[in-house]
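>>> Please work out how this folds:
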Amino acid sequence: MSHPHPPYPHQPPSQAETLNPFAVTALVTSLLCLAPLGLAFGIVALVQIPRRRQRGRGLAIAGVTVSAAVLLLAGTAAAVVDFRVWTPPARDAAGEIVKPGWTASHAIEPGDCFTPRSGAPGRDAPPTRGADVRLLPCDAPHRGEAYATFRLSEQDRPPSRDEIAATARPQCAKLFLDYTADPLASGPLQTYFFYPDERGWAAGQRGVLCWVARPGNALLDSSVRLDAADLDPAQSDYLMAWKPLNSAGVLRPAKSPAQDLVGARAWAARMAEAQAETARLMKGAQLPGGAEQPKARLVAEFEAGLPFWRQAAEASDATSFLGHLRSVDNHSGNTHSQRIRVLLDLPAAPAAPAGSAAAPVTNAALR
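Coordinates of the predicted model:
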């Protein structure tokens, strides 16, 4: 007689039937937007599952995939989105910025110091319309300082960028000389401007805002403004004597003599007149005794350079024009002007704007 087989003893389920807990955790954390944890748990699960012959490989792969996608999107967003909180600036009763904050360029007022969101444009960058800026107290590091506004003429259609630049470039340069009595005191500067776009034009905006910055995105740490009322009589006399030459110097044509010889020659003629006027005013400036000798030498250099400005105004070609300007530079009087500045307790300054390359401000690719 055969005997029935005894019943098999109860066997626990094999490991291949169990679900890896890290696989479940990976999927859950990835769906909860805890991507770093989801990615870590998913990798651990994928390592354990084949070794332990467990289930859950699909869950682990899903957790890793979702977590990786979330991390990729976050990285992309961080590269292109500015997460800084937009907080408005605060002004005191006098209108001075006392609390930094973000605003649109059309809300900037003359005297405001700021940093454009994209930084100051390069010298050869194309002009752009308005931009978002962070307003700052002028004693805090900043990129630019607004110094003047003016209105564009009314017309049916918005003016083109080139039309605005043709008006704004000389206008902003001249207005800067009204903003500071000593345009050389802050070192090399470039002028820029903000102007209304088509939408702003349609809304009635006509204002152009002129501002100034250091070349190469270097920071300013104080205001470039200087009121003539803050000067003593000798300082005022000396700086006012320079004003005709400064005013003509900042209007140097944007195009090279090779591109626009007619414009370059006309500018040289204006510079000759301005230098003659500056020499005349300098002779009459009431300076302290120690400054009289360098003043006389400076005037002599101005007068020696005048014939070369006049020759540049009659130049037959660009090469000849530039040659005459190099001769002007040889009579800039920079050593004597620097000596006078020291004696008058004025800040040290770069080469005075007597020659071809020097100017109190330059007109960069205006913005």
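
>>> CA atoms for contacts and neighbours, from now on please.
OK.

>>> Please name the residues that touch the residue lying closest to Ala173 once chain neighbours are set aside.
Distance criterion CA to CA, 6 or more residues apart in numbering; nearest residue to Ala173, sequence neighbours excluded, is Val250 at 5.9 Å. Going by CA atoms under 8 Å, 6 or more residues apart in numbering, Val250 touches 170, 173-174, 359-363.

>>> Where does His331 sit: helix, strand or coil?
Reduced to three states with DSSP: H, G, I helix; E, B strand; the rest coil, the structure at His331 is coil.

>>> Another sequence for comparison is provided below:
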Amino acid sequence: MSFEQGHTGKDDPAAARDDTPPDPPAFSLEKPAPAPVSDATSDAAPVPDAVPDTEPGPEPAAANPWAPPVPAPAPAPGVPSPGAPVPAPAAANPWAPVEARSPWGQGVPVGQPVGYPAYPPPPRDPSLYSNGVAIAALVVSFLCFFGIIGIVLGIVALVQIKRTGQRGRGMAIAAISVGTVWLLLLGLTIAGGAYDAADRPSARRSGSDFLAANSPFRLRTGDCATLVGHIATKKPDCSAPHNVEVYWVAVVSREGNGYPGAKPLQKQAAVACAQHIDQYLPDSWALPDDVDPTYAIPDREEWDEAGNRWIICLLQTTKPRTGSLHQELTSDQKQFLDVTNAFEDVRYENAEEDFETASDLAGFRRWATELSTAADREAGRLEAATWAAADRGTVARLAGEMRVAAQHYRAAAAGGDLAAVHREFRTAEEHLGADLVAELRRQLGLATEDQRGAGTPSQQVV
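The predicted structure follows:
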């Protein structure tokens, strides 16, 4: 199938005057016939034998001068047009996103929202960041109770900084230094406390345990020690040489918290120690001549600074001795000493005040009345007691003598003039049965007159 186009000659005047535009060129789907070979071609040089003969095709149609230009076919992608210059390769874009396809074939970079280019994160520079452990070490090191923790954290931070190149080396070193200072202060405090405990009594409240180990106020009943001045070295037991032995410890009785003064404390200590020495040393006759009952009381400095509230009753010797003065008695020994010591306590309670009958006759008479009562009490207890080792006849004679002494003490208390008072008092002293007492002591295995030492301890406490 084809469309034919009419031919208009140039000599036709009608055609010349026709203003109608020519028809467009016919479009045919048939293959155009090859153009005929012109005469000029026939005169040309013969075709070489290598080129096969082909049949002449149909003559090509004349070109339509009014046809629109046919655009050149687009070159294939990546293939330059003939004759076009070859472009230089473009420089690689360092910020171009790297396309990472998802496993489901969507063609979208994984983890990147659609429509936004994926930029790689900037490189992390460790030197721009401080080590967290170094910061923690510096903070902790300023806490006095955690100085050692600050040192440990500082060392850990230095190891991490060396490996990662982070900042904070100065903070780690500072933490170690501050922690070391705290440790040194703690060590000096402990050492100072130990030195203070070895040098002088440290602070203590009554019943607490803050006194120095060498303070005499640390000693308790039954302890033996070497006392030099205010320093007492406690012995493991009394079999080691010592010069003091504690027989009683009392708490100071006071009103308020203020220091009561040296004289009130001395008076209180004398009374307390005299009342309790017979419990520790019942046989006063067994007290050696070189042993003196005494006591230790706190001074103002110890009262205020050390908080000491103790009275220490001591048996002190002039030269070191071994063995304890505490006595273990049989039932007969204890019974005899309990009876006789009760009278002796009343007798020596006022004797140390050295009564002057002329100046205080009334006071002397009161004392004589107390002695008469104590003598009658001793006589009754001697008669009522059961004795296993003592001779009953000797006990009965001693009880009779004590009743006679009681009568003369009452007469002295009721005497009219000074001479009568003195006479009755001396007569009472002669009937105390000193020889009978010595005999009973030999029978019971107690110290005798020739073994008698310092006498009644109650009289010796000062």
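
>>> Dump the contacts of Val250 of the first structure into a markdown table; add secondary structure as well.
Below are these laid out as a markdown table (three-state DSSP):
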| residue | secondary structure |
| --- | --- |
| Pro170 | helix |
| Ala173 | helix |
| Lys174 | helix |
| Ala359 | coil |
| Pro360 | coil |
| Val361 | coil |
| Thr362 | strand |
| Asn363 | strand |
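
>>> Can I get the residues you listed in a markdown table including neighbour count?
Listed next are the contacts of Val250 of the first structure as a markdown table, based on neighbours: other CA atoms under 10 Å:
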| residue | neighbour count |
| --- | --- |
| Pro170 | 17 |
| Ala173 | 27 |
| Lys174 | 18 |
| Ala359 | 25 |
| Pro360 | 27 |
| Val361 | 26 |
| Thr362 | 23 |
| Asn363 | 22 |
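
>>> For Ser30 of the first structure, state which of those is nearest.
The nearest member of the contacts of Val250 of the first structure to Ser30 of the first structure, counting by CA to CA, is Asn363 at 54.0 Å.

>>> Correct me if wrong: that closest one contacts Gln190.
Yes. Counting by CA atoms under 8 Å, Gln190 is a contact partner of Asn363 of the first structure at 5.5 Å.

>>> In the first structure, which residue range corresponds to stretch 332-340 of the second structure?
Here stretch 332-340 of the second structure aligns to the first structure at residues 234-242, judged by TM-score structural alignment.

>>> The matching stretch vs the second structure, average distance?
Stretch 234-242 of the first structure, aligned to the second structure and superposed, deviates on average by 2.4 Å (mean CA distance after the TM-score superposition for the first structure).

>>> how about that stretch: buried residues?
235-242 (16 or more other CA atoms under 10 Å).

>>> So which residues make contact with it?
By CA under 8 Å, 6+ apart, stretch 234-242 of the first structure touches 181-182, 228, 278-279, 281-282, 285-288, 344, 346.

>>> Which of those are buried? Put it as a PyMOL command.
The PyMOL command for the buried members of the contacts of stretch 234-242 of the first structure (criterion: 16+ other CA under 10 Å) is given here:
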select buried, resi 181+182+228+278+279+281+282+285+287+344+346
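
>>> taking the contacts of stretch 234-242 of the first structure one by one, which sit in helices?
Judged by DSSP state H, those include 278-279, 281-282 as members of helices.

>>> Same list (those residues) but as CSV, adding distance to Pro196 of the first structure.
Converted to CSV, those look like this (distance: CA to CA, whole Å):
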residue, distance to Pro196 of the first structure
Thr278, 37
Ala279, 41
Leu281, 40
Met282, 41
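
>>> With respect to Ala202 of the first structure, which of these is nearest?
Closest approach between these and Ala202 of the first structure, by CA to CA: Thr278, at 44.7 Å.

>>> Pull out the buried positions in stretch 294-306 of the first structure.
Buried residues in stretch 294-306 of the first structure, defined by neighbour count with 16+ other CA under 10 Å: 294-295, 298-299, 301-306.

>>> Quick one: map Phe194 of the first structure onto the second structure.
Matched to the second structure by TM-score structural alignment, Phe194 of the first structure sits across from Ala296.

>>> Please verify my assumption that that match contacts Asn308.
No. Judged on CA under 8 Å, Ala296 of the second structure makes no contact with Asn308 at a distance of 11.5 Å.

>>> More neighbours: these two, which one.
The residue with more neighbours, out of Ala296 of the second structure and Asn308, is Asn308; 27 against 17, by other CA atoms under 10 Å.

>>> Would you check that that one makes contact with Glu301?
No. Assessed by CA under 8 Å, Asn308 of the second structure is found out of contact with Glu301, at 9.3 Å.

>>> Out of the ones in helices among the contacts of stretch 234-242 of the first structure, which comes closest to Gly144 of the first structure?
For these, the nearest to Gly144 of the first structure is Thr278 (29.8 Å; CA to CA).
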